[in-house]
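Student: prediction below, plus the sequence it came from.
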Amino acid sequence: MKIGAVVLAAGSGSRMKSSVKKQYMEIGGKPLIYYTLKAFEKGPQEVTVLVTSPGDEEYCQKEIVEKYGLSSDIVICAGGAERYDSVYAGLMALPKDTDIVMIHDGARPFVNRQIMDRTVNAAAEYTAAVCGMPVKDTIKMADNEGFAASTPDRKKLWMVQTPQTFSYPLIKSLYEKLEQEKEVLIAHGLNITDDAMLVETFSDKKVKLVEGSYDNIKITTPEDIALAESLIDKYDMI
């Protein structure tokens, strides 16, 4: 199999409440996105596409890839206004003969090779796979007035993470469909929040859930920075 990876780092990180974009904030003296790319250096893919905010391509090449001596197999391209625009740009930047693609949030630096392999193997068998972990807390569904409406069975609930991994021809075709029809779909209230949702909505394929890690956190708020600092030594990523 020819495996590719798309790492998304085009967001603004508004919930971080910082003038520095989240992906460039320092953890242990290095930018957050460095750790994610470093983790993918140990991955099974042949090519990694880093999707940045438009205008950040040269900065990422010089100040991230070259400065820290990261792999020369990293291709940098500009993303779009929404996450799905950035995923589409990343998919289009991969070699056309790619068989399997991992799509990963750049703000999840603590992914590891074992998680990647599990999603790749599951995608090879089932066409679509995402990693995640069973929820630890009881979940309540709320009604429109903010009252508890129901309590779903916790044993069936997962926290979904990335990488989300797919047959490249399948996910590419679905994103092409989305790109062509997104204005109509958005007008009808469809909000695509992850890649698996696209498969669930526009194909007859089931998405296989595989084990991720409770450490595979997404750095989103200032509180997450302190948690990430505590995990760096554990993952030997300095």
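Tutor: The structure has been received and is ready for your questions. Residues are numbered from 1 along each chain as shown.
Student: from here on, just use CA atoms for contacts and neighbour counts.
Tutor: Noted.
Student: the strand ranked longest in the chain: which residues count as buried?
Tutor: Across the chain, the longest stretch assigned as strand under DSSP state E is strand 158-167. For strand 158-167, burial by neighbour count (16 or more other C-alpha atoms under 10 Å) applies to Val160, Gln161, Thr162, Pro163, Gln164, Thr165, Phe166, Ser167.
Student: same thing with stretch 164-180?
Tutor: Result for stretch 164-180 [16+ other C-alpha under 10 Å]: buried residues Gln164, Thr165, Phe166, Ser167, Tyr168, Pro169, Leu170, Ile171, Lys172, Leu174, Tyr175, Leu178.
Student: just stretch 86-104 next, same as before
Tutor: Residues of stretch 86-104 classed as buried by neighbour count (16+ other C-alpha under 10 Å): 86-91, 93-94, 98-104.
Student: the structure to be compared is supplied as follows:
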Amino acid sequence: MKKAAILVAGGRGTRMGGPVSKQYLPIGGKPVLMHTLEVFHEADPSMELILVLPSDDFDFWENLCRNFSFNLSHQVVAGGNSRFQSVRNGLLALSHDVDLVAIHDGVRPFVKKEVIQESFAQAQATGSGVAVVSLKDSLRMLTDDGKSFSKERQDYRLVQTPQTFQVEKIKKAFQSEEIPQFTDDATVYEYQGWQVTLISGNPENIKITTPEDLEYADYLISKRK
């Protein structure tokens, strides 16, 4: 079955606090997005790669690719006003013969290729394969009146990406009107009444959002050397 990946990096990353969006900041000597594209290519070199960026950033990204001699084949697609709209734009750009698609945060460069491969295997078998990890800390639920109650952490999972699906199903799901309850691609899929299949993610697959995340990313890169 033909595979594709949509790497979503349509935001401005204002929490990083600098003039350059987080997806373009360097770790290990090159921008975050280049690491993310490379790990998906390593998972399956025949995979179609679609990178969703703000349309205003196209020239900037092209210059980065030139400056870093980054020649990995990928298609750049304009993002929308929300993540939902950016993913939908990416889905519309897929080749007609793609059967399975992974949707991934562009600023999660440390996903293991084995997780990517397992997500595709589960999506082929069940319709979806969504990476999650267990909680390490205790969990409490807050109520409107200021009280809190302990919850069993083994009953919960932290959701990561990739979130991988059969293309026919996820395209149908994204024909829905966007609602606030759509917090990720799995909730869009689930809205159709379909059960989501979970797979084990890898804990270091962090979403780079803050300066502290960037420091940790540099540490993770250094461990590879």
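Tutor: That came through, no problem. Remember, predicted model here, so these are calculated numbers, not experimental data.
Student: ok so, going back, in structure 2, what range does the longest strand of structure 1 match?
Tutor: Strand 158-167 of structure 1 corresponds to residues 157-166 in structure 2, going by TM-score structural alignment.
Student: next one: that stretch to chain centre, how far?
Tutor: A distance of 8 Å separates the centroid of the chain from that of stretch 157-166 of structure 2, by C-alpha atoms, centre = their mean, to the nearest Å.
Student: what about it, how far off from structure 1?
Tutor: On superposition with structure 1, the mean distance recorded for stretch 157-166 of structure 2 (mean C-alpha distance after the TM-score superposition for structure 1) is 0.5 Å.
Student: what do you get for stretch 35-43 of structure 2?
Tutor: Relative to structure 1, stretch 35-43 of structure 2 is 1.4 Å off (mean C-alpha distance after the TM-score superposition for structure 1).
Student: quick one: what helix or strand has Val184 of structure 1 in it?
Tutor: Assigned by DSSP states H and E, Val184 of structure 1 falls within helix 168-187.
Student: which other helices and strands contact that helix?
Tutor: Applying 3 or more C-alpha pairs under 8 Å, 6 or more residues apart in numbering; DSSP states H and E, we find helix 168-187 of structure 1 packed against helix 83-93, helix 195-202.
Student: so which elements touch the last one?
Tutor: It stands for helix 195-202 of structure 1. Contacts defined by 3+ C-alpha pairs under 8 Å, 6+ apart place helix 195-202 of structure 1 against strand 128-134, helix 168-187.
Student: what segments of structure 2 are helices?
Tutor: Applying DSSP state H to structure 2 gives helices spanning 32-43, 58-67, 83-92, 113-126, 167-173, 185-190, 211-224.
Student: what residues does the first one touch?
Tutor: It refers to helix 32-43 of structure 2. Identification of contacts with helix 32-43 of structure 2 by C-alpha atoms under 8 Å, 6 or more residues apart in numbering yields 5, 7, 22-26, 47, 49, 70, 72, 106-114, 116-117.
Student: re the thing from before, dump the helices and strands packed on helix 168-187 of structure 1 into TSV; add distance to Asn216 of structure 1 as well.
Tutor: Converted to TSV, these look like this (distance: least, C-alpha to C-alpha, whole Å):
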stretch	distance to Asn216 of structure 1
helix 83-93	20
helix 195-202	18
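Student: most distant residue from the middle of structure 2?
Tutor: Centroid-distance maximum for structure 2: Asp145 at 35.4 Å, with C-alpha atoms, centre = their mean.
Student: tell me the spacing between that one and Leu139 of structure 2.
Tutor: Between Asp145 of structure 2 and Leu139 of structure 2 the computed distance is 18 Å (C-alpha to C-alpha, to the nearest Å).
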